[in-house]
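J.: here you go, sequence then predicted model.
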Amino acid sequence: MFKEYLQKLQDQHLLRRLRTIASSTGPTVRLDGHTVILLSSNNYLGLATHPAVIEAAVEATRQYGAGSGASRLVCGTLTPHEELETALARFKGTDAALTFAAGYLANISAVPALIGKDGLILADRLCHASLIDGCRLSGATFRVYHHRDMNHLEQLLTRRLPGKPTLIVTDGIFSMDGDIAPMRDIALLAERYGAAVYVDDAHGTGILGETGRGTLEHCDVETRIPYHMGTLSKAIGSTGGYLAGSAEFVAYLVNTCRAFTYTTAPTPAAAAAATAALRVIRQEPERRARLWQNRHHLAQGLTSLGFRLAASESPILPVIVGDPDRAMSLAHTLLTLGVYAPAIRPPTVPASTSRIRFTITADHTDEHIDQALAALAQAGRALNMI
């Protein structure tokens, strides 16, 4: 069974294999004995390798050990966890926050805790897989609206049964296209029709908004959206997920989220690293400014070369290729030219939209970007893509 399935994937150019990077995930990495420019990391602000973040993780490991020992409700809550949740609540401007071992766990646990089989979930078509899984696990009636299509969302809201509990679910920044959810319009519809809104801001946290608080700050709807979720593994440079909100909301999650109750707590190192990263975000706003400068540089270069870009508004810059085999060929050619950016293929993205999903960070230099664009020009011409 396994062999036949894998062969089928191979024949369709959809087989995935792991590749080992022998270095930290900086702007360049060591891969197969060579130093290459990395253009596929979500380490947007470069905080995974920031000296203060690393030192905080090392010190927490020395003081508290490598593991947390148990789930948070048994004996796994340690001082670094409490310090992180206090820092997150302050950062997000909420009463409280709760952390999880992974953003995926937060979504598949929190959504079912918020709505059950008597409710209705309306989710954007391009929501992250963890959100979709959480929606299905809830047992609620589940409907998908066209991507960022507020007319379709309103149609679904008007068709629901009167008084039916309703939760609108969306990403803040969509991870494969890089565009931003129309949060003001979503908030307006939610208020008009008496629905609640749950936002996964994994890719917006740390990079959007005047102070980096994320998509809700960027769209000026922080006080209008009750359920804020994000991750610690992207711009924050550590690992884990969180939800932020009122003290009652967080207490409710502690008592209802199965992935919180039955999962060992995040490591002390991960929690301390994330707390340190939040301090850096506050103290070094120039990192965010540099990220957006780099994003403009790369986006302008890709467009000038003639590549087909998705409608991105973020440091995620997908070049749409279409055919998975051609996407693999482009990724392979780029790697031979010193740029590592793997092909993204179905089922991660819809059929016929295979792509190279370029991501830029604050730590990339102008020289890195210019070298990458030169490689893209050479690869694109060699493969008749530009």
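T.: Perfect, thanks for sending it.
J.: make it CA atoms for all contacts and neighbour counts henceforth
T.: Fine.
J.: next, the residue lying farthest from the centre of the chain: secondary structure please.
T.: Using CA atoms, centre = their mean, the residue of the chain lying farthest from its centre is P162. It sits 34.3 Å away. Assigned with DSSP: H, G, I helix; E, B strand; the rest coil, P162 falls in the coil class.
J.: buried set for the strand or helix carrying V199?
T.: V199 belongs to strand 196-200 when assigned by DSSP states H and E. For strand 196-200, a neighbour-count test (16 or more other CA atoms under 10 Å) marks A196, V197, Y198, V199, D200 as buried.
J.: check stretch 284-300 too.
T.: Neighbour-count burial for stretch 284-300, counted by 16+ other CA under 10 Å, picks out P285, R287, R288, R290, L291, W292, Q293, N294, R295, H297, L298, A299.
J.: which of those residues fall within helices?
T.: Among the buried residues of stretch 284-300, the members falling in helices (DSSP state H) are P285, R287, R288, R290, L291, W292, Q293, N294, R295, H297, L298, A299.
J.: can you lay out those residues as TSV showing distance to I207?
T.: Output for these, formatted as TSV (distance: CA to CA, whole Å):
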residue	distance to I207
P285	10
R287	9
R288	6
R290	11
L291	8
W292	9
Q293	12
N294	13
R295	12
H297	17
L298	17
A299	17
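J.: the structure to be compared is supplied as follows:
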Amino acid sequence: MSGRIESRLLERLDRARARGLWRRPRILDGPQTPEQIVDGRPVLAFCSNDYLGLAADPRVAAAAREGLERYGVGAGAAHLVNGHSRAHAELEEALAAFTGRPRALLFSTGYMANLGVLQTLMSRHDTVFEDRLNHASLIDAARLAGCRTRRYRHADAADLTRRLREPGAETGRLVVTDGVFSMDGDLAPLAELASAARRYNAWLMVDDAHGLGVLGRDGGGSCACFGLGMDDVPVLMGTLGKAFGTAGAFVAGSDTLIEALIQFARSYVYTTAMPPALASATLAAVRIAARETWRREHLAALIARLGAGLEHIGLPRPSSMSPIQPVVLGDTGRASAAAAGLLEHGLLVPAIRPPTVPEATARLRITLSARHTEAQVDRLVETLDRVLARESPGATGLESAR
């Protein structure tokens, strides 16, 4: 590495440290459950995307073991060479059925799925219209696809409509949005976005990483919440590492869409298929998610309990109906201090700071799982009240209310 490049990197690292934005991976010993051993100490974690509690489900693990015995570990090749096993084919069929679409196609990650879609559908003459708070994978996918981009105000269908009317936006048009936004947990106004897209001859793509499996009685996700089908949302992307508890991603849609992705999506064509055993495990998880509606019911009850508890200690109830429940504290230092205080009491809740979220919106990002208990949620609220009261003596909350 040249001295100039290394010097630039060191300067960037120093700036990150100075601004309190330093990140590091934690080491988890054991399965992904609420009660964990992290960095050698026991914690109660409220930071996992394992929304339905399937990551450590013994039935999912058993399916993975059976897949290992049948297929071995690695796929050994790309899907289009000889890496596409029966396990992959069965999972794609199950995902198509789960989402109510003719076909689904597996990708190794959500990043690769989003890139594959935009690179296939868009050319440099086309335009992507995307929400300003879209996930980084969608923003990067539009940049790497080389198309033109227009970003509309967050969850603002009127602003999208105005941009669709702008001169120069008459070529191929794709509206792209998260279904559930990852930092605030709010839903996109999909019915209004779908209406605007239809009116101006655009397709709508929804990245429902945080909605599928979680929202709706049957887990149909954000599209199901609004009663939208494939005619409204031609392109649906979902991930497998959240509600389904494994890893990978997929795109679901029409025969034409899926065939086009198979032929032209570089992030599908030129990468090794996911391990077949992982596909076997995910198939078991999808079936459990579809069948065991109590998981979503329990999760909804925990979300309501947390919101009521936060109100009781003088904090705003998050507007999110998803398992993502942000407590916005504003100042980066305050959010970091609150996360550190919670960790002192054995609770792991991450502080999310700029640039991941806009300036002055640093927050604690609480995520709930169907494996959490009511008592664990109560413990979180009570401990948060103590931590914030310690930072701001005289603040009202549980302690002063007693």
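T.: Happy to help now that I have it. Keep in mind that this is a model prediction, so the values were computed, not measured.
J.: so of the buried residues of strand 196-200 of the first structure, which two are at opposite extremes in space?
T.: A196 and D200 (13.6 Å; CA to CA).
J.: which residues in the second structure does stretch 174-181 of the first structure match up with?
T.: Mapped onto the second structure using TM-score structural alignment, stretch 174-181 of the first structure covers residues 181-188.
J.: quick one: the matching stretch to chain centroid distance?
T.: Here stretch 181-188 of the second structure is found 9 Å from its chain centre; the criterion is CA atoms, centre = their mean, to the nearest Å.
J.: matching N114 of the second structure against the first structure, which residue comes up?
T.: Match for N114 of the second structure (TM-score structural alignment): N107.
J.: for G229 of the second structure, that is, sorry about that
T.: By TM-score structural alignment, G229 of the second structure lines up with E222.
J.: residues contacting that match?
T.: E222 of the first structure sits next to L216 when contact means CA atoms under 8 Å, 6 or more residues apart in numbering.
J.: what's around the residue lying closest to F226 of the second structure once chain neighbours are set aside, how many residues?
T.: Leaving aside its sequence neighbours, F226 of the second structure sits nearest to A191 (CA to CA, 6 or more residues apart in numbering; 6.2 Å). Counted by other CA atoms under 10 Å, the residues lying close to A191 of the second structure total 17.
J.: so A191 of the second structure touches L228, yeah?
T.: Yes: counting by CA atoms under 8 Å, A191 of the second structure touches L228, with 7.2 Å between them.
J.: so the residue nearest to F226 of the second structure sits in a helix?
T.: Yes: secondary structure of A191 of the second structure (three-state DSSP): part of a helix.
J.: can you tell me how far it sits from D207 of the second structure?
T.: 15 Å (CA to CA, to the nearest Å).
J.: what segments of the stretch 1-150 of the second structure are helices?
T.: Listed in chain order, the helices of the stretch 1-150 of the second structure (DSSP state H, counting those that start in this stretch) span 3-18, 58-71, 86-99, 110-121, 136-145.
J.: make TSV out of these and add mean neighbour count and distance to A196 of the second structure.
T.: Output for the helices of the stretch 1-150 of the second structure, formatted as TSV (neighbours: other CA atoms under 10 Å; distance: least, CA to CA, whole Å):
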stretch	mean neighbour count	distance to A196 of the second structure
helix 3-18	11	41
helix 58-71	17	41
helix 86-99	19	23
helix 110-121	24	19
helix 136-145	17	20
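J.: wait, which of these is closest to A78 of the second structure?
T.: helix 86-99 (11.8 Å).
J.: what's the closest one aligned against in the first structure?
T.: Residues 79-92 of the first structure are where helix 86-99 of the second structure lands when matched by TM-score structural alignment.
J.: ok, residues contacting that stretch?
T.: Residues contacting stretch 79-92 of the first structure (CA under 8 Å, 6+ apart): 60, 95-99, 213, 244-245, 266, 268, 271-272, 274-275, 278.
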